[in-house]
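K.L.:
what follows is a predicted protein model with its sequence.
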Amino acid sequence: MKEILAKEVQQVLEQGQPIHLIDVREVDEVEAGHIPGIIHIPLGLLEFRMHELNKNESYVVICRSGGRSGQAALFLESHGFNVMNMVGGMLAWNGEVE
């Protein structure tokens, strides 16, 4: 599984480069604060909603601490998606939050 640091994701966003972020936390967690522009798909719904994603795009998967996003990244990888897990999750995030 490929990984990316939170500060690297933040740099990509600050440089205005396109990046696709999937937040797999639960609704209440996302409502409490999330990175602007995320795609919100709770982990439990991922297998039912992965058809919404494009296999020609690359994605960074995010959760609270990196565990659930790691599971999601492995799952999506096994279905042919190009994904990276954001190490440390939102606990490691120091950038903008909505």
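P.N.:
Nice, I can see it.
K.L.:
switch to C-alpha atoms for all contacts and neighbour counts from now on
P.N.:
Will do.
K.L.:
where do the strands sit along the protein?
P.N.:
Remark: strands assigned in the chain by DSSP state E are 2-5, 20-23, 39-40, 58-62, 82-87.
K.L.:
and here is the other one:
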Amino acid sequence: MKTITTEELQKRVEAGEQLNIIDVREEEEVSAGMIPGAKHIPLGEIDSRVGDFSKGQPYYMVCRSGARSGRASAFLNDQGIDATNVEGGMLSWNGETRA
């Protein structure tokens, strides 16, 4: 499984890159703040929403610590989707967040 550090992802976000960041945390967790531009799809909905992902696009999966996003990345990779796990998740994120 491919991974990216929060530092690497933060540099790309701050450089203005258009990235497909998917936050798989639960509703109450994302209310504390998400990476700007991230889309919220709870882990429990990933399998039923696999059709929302394009096979030609890379996705960056994030959760609180990196465990749930790792499971989401592995599942999506098995479906032929290019998904990268964000190591350390939001616990390691030092960049800007939005509500």
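P.N.:
Looks like it arrived, so ask away. None of the values given here were measured: they were computed from a predicted structure.
K.L.:
can you give me the TM-score here?
P.N.:
Aligned and superposed, the two chains score 0.97 in TM-score terms (TM-score structural alignment, normalised by the length of the first structure); 98 aligned residues with a C-alpha RMSD of 0.6 Å.
K.L.:
quick revisit: now the strands of the first structure in TSV, with distance to residue 51 of the first structure and mean neighbour count?
P.N.:
Below are these laid out as TSV (distance: least, C-alpha to C-alpha, whole Å; neighbours: other C-alpha atoms under 10 Å):
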stretch	distance to residue 51 of the first structure	mean neighbour count
strand 2-5	21	15
strand 20-23	13	22
strand 39-40	13	18
strand 58-62	14	24
strand 82-87	14	25
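K.L.:
mind putting those into a markdown table with distance to residue 76 of the first structure?
P.N.:
Putting those into a markdown table (distance: least, C-alpha to C-alpha, whole Å) gives the following:
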| stretch | distance to residue 76 of the first structure |
| --- | --- |
| strand 2-5 | 12 |
| strand 20-23 | 11 |
| strand 39-40 | 14 |
| strand 58-62 | 10 |
| strand 82-87 | 7 |
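K.L.:
wait, which of those strands is closest to residue 33 of the first structure?
P.N.:
strand 20-23 (11.0 Å; C-alpha to C-alpha).
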